[in-house]
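Enquirer: Provide a 3D model corresponding to the input given below.
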Amino acid sequence: MSTNQPAARTEILDHSVCWALLRGVSVGRLAVWVDDHPDIFPINYAVDHATVVFRTGEGTKLSAAAGAVPVAMEADGVDPDTGIAWSVVVKGPASAVSGTDEVLETFSLMLFPWEAGHKDVFLRISPTLVTGRRFQVTPPAEWWTAQAQAPRTAQE
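Expert: Below you'll find the predicted structure:
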């Protein structure tokens, strides 16, 4: 006889819920293609008219993000009281914000870099795909197996 509970269902989120969740946090991870490999950078961002805007300076992140290859940005969160977690991914091309009016508008986002240094380039991700999911975090007692607790040799 098994006392296992059925697996919790993952909820696929619609676009409006994804955007609302993205507006509720300001830190995510930016995935880019650099030469012959993927790379990931933490970013702080703001949502602006169904796009994601972040600041950066000269370097790998800028050259890779503003290149011809689309990027992916992921943000997530968890409610510690309910154990409900969510994750949203935004995919699409990123381009530098240009034009006086657009740059001035972007300053109104109150988007300030966390790290010191010149971060004077605003990049905008214009999504071609936005996906999200929400789920109950599984307590360790439900996924912790006997093999996970087994003793290991020094080489492991």
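Enquirer: Please count neighbours and contacts with C-alpha atoms only from this point.
Expert: OK.
Enquirer: Could you pull out the helices in the protein for me?
Expert: All helices of the chain, identified by DSSP state H, fall at 15-23, 60-65, 100-107, 140-143, 146-149.
Enquirer: Nearest to residue 85, out of those helices?
Expert: Nearest of the helices of the chain to residue 85, taken as C-alpha to C-alpha: helix 15-23 at 10.9 Å.
Enquirer: Let's see this one next, to set against the first:
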Amino acid sequence: MVNRQPLEELDRQQCLELLGTVRVGRLVFTEQVLPAVQPVNFRLHRGQIVIRVAGGEKLAAATANLVVAFQADELDPDLRQGWSVTVVGHAEEITDIDELVEVAGADLQPWVGGRREHVIRVRTEKITGRRLGAVPAES
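Expert: The predicted model follows:
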């Protein structure tokens, strides 16, 4: 039998540190008036989520400065441990040449084929996180 620990609420710095340890998350945005969730590879750059996109609804959300959500986690169902971080903020396309050059140095390479010429940023206006774990039951 396993006793479960309560969820540990993480502060902003802990959330950012955890986001820096993974490379894939999920972007939540609006597509044709409905919520959409897509896995994306990303980098954390200056405390913001940075993603390369080809275009489409993700880029449309960014160019319209819409509020989106981003979620990443690392969970181990066997150990019943892990963490989850959610970011909510405005999406925007990065168009400044100097900033694009700087972001390019962040090793932001798409995992899928095709051209991904646009770079969007999700501002970490609200960031929440939780860590969960399990401890052995006492005898």
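Enquirer: overall similarity of the pair, as a TM-score.
Expert: Superposed pair, TM-score by TM-score structural alignment, normalised by the length of the second structure: 0.88. Supporting alignment: 135 aligned residues with a C-alpha RMSD of 2.1 Å.
Enquirer: mind putting the helices of the first structure in TSV, distance to residue 120 of the first structure and mean neighbour count included?
Expert: As requested, the helices of the first structure are arranged in TSV below (distance: least, C-alpha to C-alpha, whole Å; neighbours: other C-alpha atoms under 10 Å):
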stretch	distance to residue 120 of the first structure	mean neighbour count
helix 15-23	22	17
helix 60-65	11	18
helix 100-107	10	12
helix 140-143	44	8
helix 146-149	47	8
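Enquirer: and the ones you listed as a markdown table, adding distance to residue 84 of the first structure?
Expert: Putting those into a markdown table (distance: least, C-alpha to C-alpha, whole Å) gives the following:
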| stretch | distance to residue 84 of the first structure |
| --- | --- |
| helix 15-23 | 13 |
| helix 60-65 | 31 |
| helix 100-107 | 32 |
| helix 140-143 | 15 |
| helix 146-149 | 25 |
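Enquirer: who wins for proximity to residue 6 of the first structure among those helices?
Expert: Across those, the minimum distance to residue 6 of the first structure, taken as C-alpha to C-alpha, is reached by helix 140-143, at 10.9 Å.
Enquirer: any idea what residue 97 of the second structure aligns with in the first structure?
Expert: Using TM-score structural alignment as the criterion, the counterpart of residue 97 of the second structure in the first structure is residue 100.
Enquirer: Tell me which residue of the second structure lines up with residue 59 of the first structure.
Expert: Pairing criterion TM-score structural alignment: the partner of residue 59 of the first structure within the second structure is identified as residue 56.
Enquirer: what do you get for residue 128 of the first structure?
Expert: Following TM-score structural alignment, the counterpart assigned to residue 128 of the first structure within the second structure is residue 125.
Enquirer: Quick check: closest non-adjacent residue to that match.
Expert: Excluding its sequence neighbours, the residue lying closest to residue 125 of the second structure (C-alpha to C-alpha, 6 or more residues apart in numbering) is residue 89, at 4.9 Å.
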